[in-house]
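Enquirer: got a sequence here, can you model it:
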Amino acid sequence: MQILKYALTLGLLLLFFGCNVSPKPIDYGSDGCYFCKMTIVDKVHAAEIVTKKGKVYKFDATECMVNFMDEFDTSEIELYLSNNYTEPGILIDATQATFLISKNVPSPMGAFLSAFKNKADAENVKIEKGGELYTWKEILGKFKD
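Expert: I've put the predicted structure just below:
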């Protein structure tokens, strides 16, 4: 009986710690984009999805993440993350980000899409590089068209 109790406790602990719903570091130059299969090298435009079960999908660009959503049950997604343009390699909550589409800021898949943690940073880059600002919902709508 004691062994059964131990096994059950161990199993519950593994289940609890095995489903860690958090971002995973992107190994730039090694990890591949789940959507387009390109190697992720751009620390400014990479993105990541984490499911409610803790599975991580990595992308070389936010536009790949958005396009991937057409093929996936989005009710299973816990986190949408994009790299912060002003802090390369740092993932931010894409649903709270401000996005810039500017022909003067290329992204890996050619959508010219960049994410910013702060709207003020996005506005400053827009002044310098041109383009249009969008919210997460607006980006989703734009890519559905």
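Enquirer: C-alpha from now on. contacts and neighbour counts both.
Expert: Noted.
Enquirer: the longest helix in the protein is where?
Expert: Across the chain, the longest stretch assigned as helix under DSSP state H is helix 2-18.
Enquirer: quick one: neighbours of the closest residue in space to F59 that isn't next to it in sequence, just the number.
Expert: Once flanking residues are discounted, F59 sits nearest to C33: 4.2 Å by Cα to Cα, 6 or more residues apart in numbering. Neighbour count for C33, taken as other Cα atoms under 10 Å: 21.
Enquirer: ok, C33 - contacts?
Expert: T39, I40, Y57, K58, F59, D60, C64 (Cα atoms under 8 Å, 6 or more residues apart in numbering).
Enquirer: so the first one sits right up against A46, yeah?
Expert: No. Counting by Cα atoms under 8 Å, A46 is not a contact partner of T39; they are 10.5 Å apart.
Enquirer: more neighbours, these two?
Expert: Taking other Cα under 10 Å, T39 and A46 do not tie; A46 has more neighbours (32 against 16).
Enquirer: so that one makes contact with C64?
Expert: No. With contacts counted by Cα under 8 Å, A46 stays clear of C64, the gap being 9.0 Å.
Enquirer: contacting residues around E123?
Expert: Neighbouring residues of E123 by Cα under 8 Å, 6+ apart: L133.
Enquirer: all helices for this structure, in order.
Expert: Ranges of helices in the chain, per DSSP H, are 2-18, 62-68, 119-129, 136-144.
Enquirer: closest one to L79 among those helices?
Expert: L79 lies closest, by Cα to Cα, to one member of the helices of the chain: helix 62-68, at 11.5 Å.
Enquirer: state the distance from V56 to T74.
Expert: In this view, V56 and T74 are 13 Å apart by Cα to Cα, to the nearest Å.
Enquirer: second input sequence below; structure requested for side-by-side comparison:
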Amino acid sequence: MSGVFGSPAFTRRRTAVGGLWVIVFCLLLVACGGGGEDFANDPPEIVVGQDVCSGCNMIINDINHAAAYWTTAGEARRFDDIGGMLGFMQKRQEERASTWVHDVNTGEWVRAEDAWFVMNAGLVTPMGTGVVSVANEEDARALAFDQPEALVMTFDEIVTGIAAGEVKLQMGPGLKEE
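Expert: Modelled structure (predicted):
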């Protein structure tokens, strides 16, 4: 019964295949996690036209207004409108590992803590909240259009203002303030 299965060639091939499986397993293990909160260093991926907003369950179709965050449990929350995300955060009160917004002018991801936010009724956003973000204060002031009711704030200021009831999110059609 030595035949083919007992041959040195078969044994070498079996050892090589076994070694290959060990390498593949290790690569999968590294790719799938074990990295602590490394996931929070990058924004959650948003597939435009496919991913659904965590707040309103509508498909995200405009990346420049989209926002997202990671929970500390590693769950991604995606939104079609920054104002929608802010309202969702206020209601859910879950711990976030990182929060991300897009610069409305460039479409580039920006950590929310580094961005500037503009609330202005004249700004058109997917859910009608009028909240957009940009990477710098100068661009934020330009988007405010010198309108007295427009607000230019940092992330901390807008989150704190909403929590204190000093900043009210306007809601477009289909949304209501709660």
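Enquirer: ok, back up a step: possible to save the helices of the first structure as a markdown table with distance to P108 of the first structure?
Expert: Shown next, in a markdown table, are the helices of the first structure (distance: least, Cα to Cα, whole Å):
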| stretch | distance to P108 of the first structure |
| --- | --- |
| helix 2-18 | 33 |
| helix 62-68 | 9 |
| helix 119-129 | 17 |
| helix 136-144 | 16 |
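Enquirer: show me which strand runs longest in the second structure.
Expert: strand 96-102 (DSSP state E).
Enquirer: returning to that earlier point: comparing the helices of the first structure, which comes out most buried?
Expert: Highest mean neighbour count among those (mean count of other Cα atoms under 10 Å): helix 62-68, with a mean of 22.
Enquirer: where in the second structure does that helix fall?
Expert: Aligned using TM-score structural alignment, helix 62-68 of the first structure spans residues 82-88 in the second structure.
Enquirer: what's the spacing between that stretch and its chain's center?
Expert: Distance of stretch 82-88 of the second structure from its chain centroid, counting by Cα atoms, centre = their mean, to the nearest Å, is 12 Å.
Enquirer: contacts for that stretch next, please.
Expert: The contact list for stretch 82-88 of the second structure (Cα under 8 Å, 6+ apart) reads 55-56, 65-68, 78-79, 101, 127, 129-133, 159, 169.
Enquirer: in the second structure, which spans are strands?
Expert: Secondary structure of the second structure, counting by DSSP E: strands at 67-71, 76-79, 96-102, 109-111, 116-119, 131-134, 151-154.
Enquirer: just send these back as TSV, with distance to I23 of the second structure too.
Expert: Formatted as TSV, the strands of the second structure follow (distance: least, Cα to Cα, whole Å):
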stretch	distance to I23 of the second structure
strand 67-71	30
strand 76-79	29
strand 96-102	31
strand 109-111	34
strand 116-119	45
strand 131-134	44
strand 151-154	46
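Enquirer: closest to D27 of the first structure out of the helices of the first structure?
Expert: helix 62-68 (16.5 Å).
Enquirer: overlap in contacts of T39 and A46 of the first structure?
Expert: Jointly contacting T39 of the first structure and A46 under the rule Cα under 8 Å, 6+ apart are D60.
Enquirer: T95 of the first structure maps to what in the second structure?
Expert: Per TM-score structural alignment, T95 of the first structure is aligned with E113.
Enquirer: measure its match to T11 of the second structure for me?
Expert: As judged by Cα to Cα, E113 of the second structure and T11 of the second structure stand 58 Å apart.
Enquirer: can you check F88 of the second structure too?
Expert: Using Cα to Cα, one obtains 59 Å as the distance from F88 of the second structure to T11 of the second structure.
Enquirer: coming back round to it: can you say which of the helices of the first structure is nearest to I26 of the first structure?
Expert: For I26 of the first structure, the closest of the helices of the first structure is helix 62-68, at 13.7 Å, according to Cα to Cα.
Enquirer: superposed on the second structure, what's the mean shift for the closest one?
Expert: On superposition with the second structure, the mean distance recorded for helix 62-68 of the first structure (mean Cα distance after the TM-score superposition for the first structure) is 1.7 Å.
Enquirer: the more surrounded of V56 and T74 of the first structure?
Expert: V56 (19 against 11).
Enquirer: how about the contacts made by the more buried one?
Expert: Contact partners of V56 of the first structure, counting by Cα under 8 Å, 6+ apart, are P23, K24, E48, I49, V50.
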